[in-house]
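A.B. asks: Output the structure for:
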Amino acid sequence: MSDKKMVAVLIGIAAVLWFITSLFFTRTSSTNDIYLIPEGFEGDIRVNYNVQGAPALEKDGKYDVIPIRVDGTYDTSKPDMEYGLVTDQYFYVSHDHDGRRTPIDERCVHVRGNGSSEIGSSITRHNDLTITLTKCSEDFRAWGK
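C.D. replies: Coordinates of the predicted model:
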């Protein structure tokens, strides 16, 4: 291969790598959710998205606020959850409605995953996680055990 062809190939490879890298870094997104969980709650949580008639999510800066009910659920009309780097924050909220938030240790939160269900032409997306008061550990965070 001639020197000119070799230079052209190397420039082409560099251009492709630059393009792929720029796509990756400019399209990175974050989940940015704040979960407000009733004080003392322990168990499974499910957030349902794209629920007709449900409220939209309120914002706290760049975060969506998800106020979990005492049964561990919340429904929102927002069509879908955010995907990407998980930047979620978890707080217990006092029962006396003073708005006091107590951070939950990330080792007490196991994110189980996302799913969806379909009824007719309506698709509801789900985000599932588990909160513990007694099993907080890296093992619980990773595996829910």
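
A.B. asks: rest of the way, CA atoms for contacts and neighbours
C.D. replies: OK.

A.B. asks: Show me where this structure has its strands.
C.D. replies: Assigned by DSSP state E, the chain shows strands spanning 33-38, 43-49, 58-60, 63-67, 73-75, 89-93, 101-103, 109-119, 122-131.

A.B. asks: TSV please, covering the ones you listed and showing mean neighbour count.
C.D. replies: TSV is the format used below for these (neighbours: other C-alpha atoms under 10 Å):
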stretch	mean neighbour count
strand 33-38	21
strand 43-49	20
strand 58-60	12
strand 63-67	19
strand 73-75	20
strand 89-93	19
strand 101-103	14
strand 109-119	14
strand 122-131	19
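
A.B. asks: closest to Ala8 out of those?
C.D. replies: strand 109-119 (45.2 Å; C-alpha to C-alpha).

A.B. asks: what residues does that closest one touch?
C.D. replies: For strand 109-119, contacts defined as C-alpha atoms under 8 Å, 6 or more residues apart in numbering pick out 123-132, 136, 140-144.

A.B. asks: out of those residues, who's nearest Asn50?
C.D. replies: Nearest member of the contacts of strand 109-119 to Asn50, counting by C-alpha to C-alpha, is Thr124, at 5.3 Å.

A.B. asks: is it true that that closest one touches Val51?
C.D. replies: Yes. Assessed by C-alpha atoms under 8 Å, Thr124 is found in contact with Val51 at 6.5 Å.

A.B. asks: for Thr89, what are its contacts?
C.D. replies: Slight slip there: residue 89 is Gln, not Thr. Gln89 neighbours (C-alpha under 8 Å, 6+ apart): Asn32, Asp33, Ile34, Tyr35, Pro103.

A.B. asks: Sequence B follows; please return its structure for comparison with A:
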Amino acid sequence: MLLIVTLMTTSCRLRTPDLWVIPDGYEGWVKIDYIVRNAPPLPLQNGHRIIQVSLSGYVQTSSELQEGWASDQFQYANGTPLHSTSWGEGGKVWGGMFESEIVCTETTKTSSSCRSTGRSINQCYFIGTEEQLKTAGQCASRKWPSVSDDDRVALVTK
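C.D. replies: Here you go, the predicted model:
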């Protein structure tokens, strides 16, 4: 019973919603790298964390990807809203994939042990039509700026 209550409370936790501001007319993958050392934190405006995407479709922040539920919004810089819908309903926002941080330690000279830290380190969305998405390839296949483990804000353990 305690496990069920715990799962329900963590899965229903609210977070600050994100407002993704996309360059006018941009179509393609957009990516944000989180917890990047020396990158600016996401600013707060009108109750939203503002993710200002560059002309290349990329952004870095020292902020973390927040866990929980929120109604994120997407819009072009001119204020035109972009909607996320189900297949066949005319949406312009697709994906929401994220990658988790993996830490590996060498156990012997020939093997290592890896585990997830539980932190999400980046997130991708596709901006465009459903047909464009089908031919766009994967977010990971695009050339993005490289972020090494040393570039990340250190994990604070309790």
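
A.B. asks: Adding distance to Val93 of structure 1, write the contacts of Gln89 of structure 1 out as JSON lines.
C.D. replies: Below are the contacts of Gln89 of structure 1 laid out as JSON lines (distance: C-alpha to C-alpha, whole Å):
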{"residue": "Asn32", "distance to Val93 of structure 1": "18"}
{"residue": "Asp33", "distance to Val93 of structure 1": "15"}
{"residue": "Ile34", "distance to Val93 of structure 1": "12"}
{"residue": "Tyr35", "distance to Val93 of structure 1": "10"}
{"residue": "Pro103", "distance to Val93 of structure 1": "9"}
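
A.B. asks: Any idea how far apart the tips of stretch 38-49 of structure 1 sit?
C.D. replies: This stretch, stretch 38-49 of structure 1, spans 20 Å end to end (C-alpha to C-alpha, to the nearest Å).

A.B. asks: Could you tell me where that stretch falls in structure 2?
C.D. replies: For stretch 38-49 of structure 1, the aligned range in structure 2 is residues 23-34, judged by TM-score structural alignment.

A.B. asks: Please name whichever of the strands of structure 1 is nearest to Asp3 of structure 1.
C.D. replies: Asp3 of structure 1 lies closest to strand 109-119 among the strands of structure 1, at 52.1 Å (C-alpha to C-alpha).

A.B. asks: Taking their axis directions, that closest one and strand 122-131 sit at what angle?
C.D. replies: Computed by axes from the mean of the first three to the mean of the last three C-alpha atoms, to 10 degrees, the angle separating strand 109-119 of structure 1 from strand 122-131 equals 160 degrees.

A.B. asks: what about strand 109-119 of structure 1, how far off from structure 2?
C.D. replies: Overlaying structure 2 shows strand 109-119 of structure 1 at a mean distance of 3.1 Å from the equivalent residues (mean C-alpha distance after the TM-score superposition for structure 1).

A.B. asks: ok, Ala39 of structure 2 to Ser84 of structure 2 distance?
C.D. replies: Taking C-alpha to C-alpha, one finds Ala39 of structure 2 at 28 Å from Ser84 of structure 2.

A.B. asks: my bad, Leu55 of structure 2
C.D. replies: To Ser84 of structure 2, Leu55 of structure 2 is 21 Å away according to C-alpha to C-alpha.

A.B. asks: So the two - more neighbours on which side?
C.D. replies: More neighbours surround Ser84 than the other of Leu55 of structure 2 and Ser84, with 17 against 13 (other C-alpha atoms under 10 Å).

A.B. asks: Identify the residues contacting that one.
C.D. replies: Taking C-alpha under 8 Å, 6+ apart, one finds Gly91, Lys92, Val93, Trp94 in contact with Ser84 of structure 2.

A.B. asks: what number of residues lie near the first one?
C.D. replies: By that I understand Gly91 of structure 2. Around Gly91 of structure 2 there are 16 residues (other C-alpha under 10 Å).

A.B. asks: Quick check: it touching Glu131?
C.D. replies: No. Counting by C-alpha under 8 Å, Gly91 of structure 2 sits too far from Glu131 to count as a contact (10.5 Å).
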